[in-house]
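Undergrad: Pasting the sequence and the predicted model now:
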Amino acid sequence: MSDPVNLNKFRKAKEKAGKEQRAKENRAKFGRTKAEKTLDQARTEKLKKLTDAHRRQDPGKEG
């Protein structure tokens, strides 16, 4: 016969593992430094300006 298992401890360990996994995902998703954020924002703005500069006409005008 096997040893009895404390289901409460098992449940808590499973919940803790789930929280750790969620924290790991959030660190990967949101955990960026300020320098990385500003670099990404600068790249986005530069790309937007570049694409806007290559438009044939203003988007508000039809013709």
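TA: Looks like it came in fine.
Undergrad: Only C-alpha atoms from now on, for both contacts and neighbour counts.
TA: Noted.
Undergrad: Show the subsequent helix or strand relative to whatever helix or strand Lys24 lives in.
TA: Using DSSP states H and E, Lys24 sits in helix 7-30. Following helix 7-30 in sequence order, the next helix or strand is helix 34-53 (DSSP H and E).
Undergrad: Tell me how far that next one lies from the chain's centre.
TA: 18 Å (C-alpha atoms, centre = their mean, to the nearest Å).
Undergrad: Check stretch 7-25 too.
TA: 21 Å.
Undergrad: tell me which residues of that stretch are tucked away?
TA: Buried residues in stretch 7-25, defined by neighbour count with 16 or more other C-alpha atoms under 10 Å: none.
Undergrad: okay, pairing it with this:
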Amino acid sequence: MGDIVNLRQARKQKARDEKLSAAEQNRALHGRSKAEKQRDRLIAEKAEKFVAGHRREPGDKGSQSVGPKSAPLFSDEPDA
């Protein structure tokens, strides 16, 4: 025969276990020291500056597209 299980106690234990796992995840995400947060912020700022420095501006000569849409249109009419 199987073991007798009190469903009320099982539900409460399951809820406690879920709270503990959520708390562990929050500690991993938010439990960082000030130095770690500052280091991560500096790394993110450096990466943003790098990307911004290599971004092409719309007025640059090199930004003109090359392809069929940018080719001059030709007509069948002869030039006068």
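TA: Right, received. Where do you want to start? Owing to the predicted nature of the structure, the values given are computational and were not obtained by experimental measurement.
Undergrad: related to what we said a few turns ago, the helix holding Lys24 of structure 1 against structure 2, how far on average?
TA: When structure 2 is overlaid, helix 7-30 of structure 1 sits 1.1 Å from its aligned residues on average, using mean C-alpha distance after the TM-score superposition for structure 1.
Undergrad: Tell me the helices and strands packed up against that helix.
TA: If you count contacts as 3 or more C-alpha pairs under 8 Å, 6 or more residues apart in numbering; DSSP states H and E, helix 7-30 of structure 1 packs onto no helix or strand.
Undergrad: tell me, that helix lands on which residues of structure 2?
TA: Aligned using TM-score structural alignment, helix 7-30 of structure 1 spans residues 7-30 in structure 2.
Undergrad: tell me, what residue is most central in structure 2?
TA: The residue lying closest to the centre of structure 2 (C-alpha atoms, centre = their mean) is Ala44, at 11.8 Å.
Undergrad: Show me what that one lines up with in structure 1.
TA: By TM-score structural alignment, Ala44 of structure 2 lines up with Thr44.
Undergrad: Tell me the spacing between that match and Thr51 of structure 1.
TA: Note on Thr44 of structure 1: its distance to Thr51 of structure 1, by C-alpha to C-alpha, to the nearest Å, is 11 Å.
Undergrad: now do Asn6 of structure 1
TA: Distance from Asn6 of structure 1 to Thr51 of structure 1, by C-alpha to C-alpha: 62 Å.
Undergrad: do Gly31 of structure 1 as well
TA: The gap separating Gly31 of structure 1 from Thr51 of structure 1 is 29 Å, by C-alpha to C-alpha.
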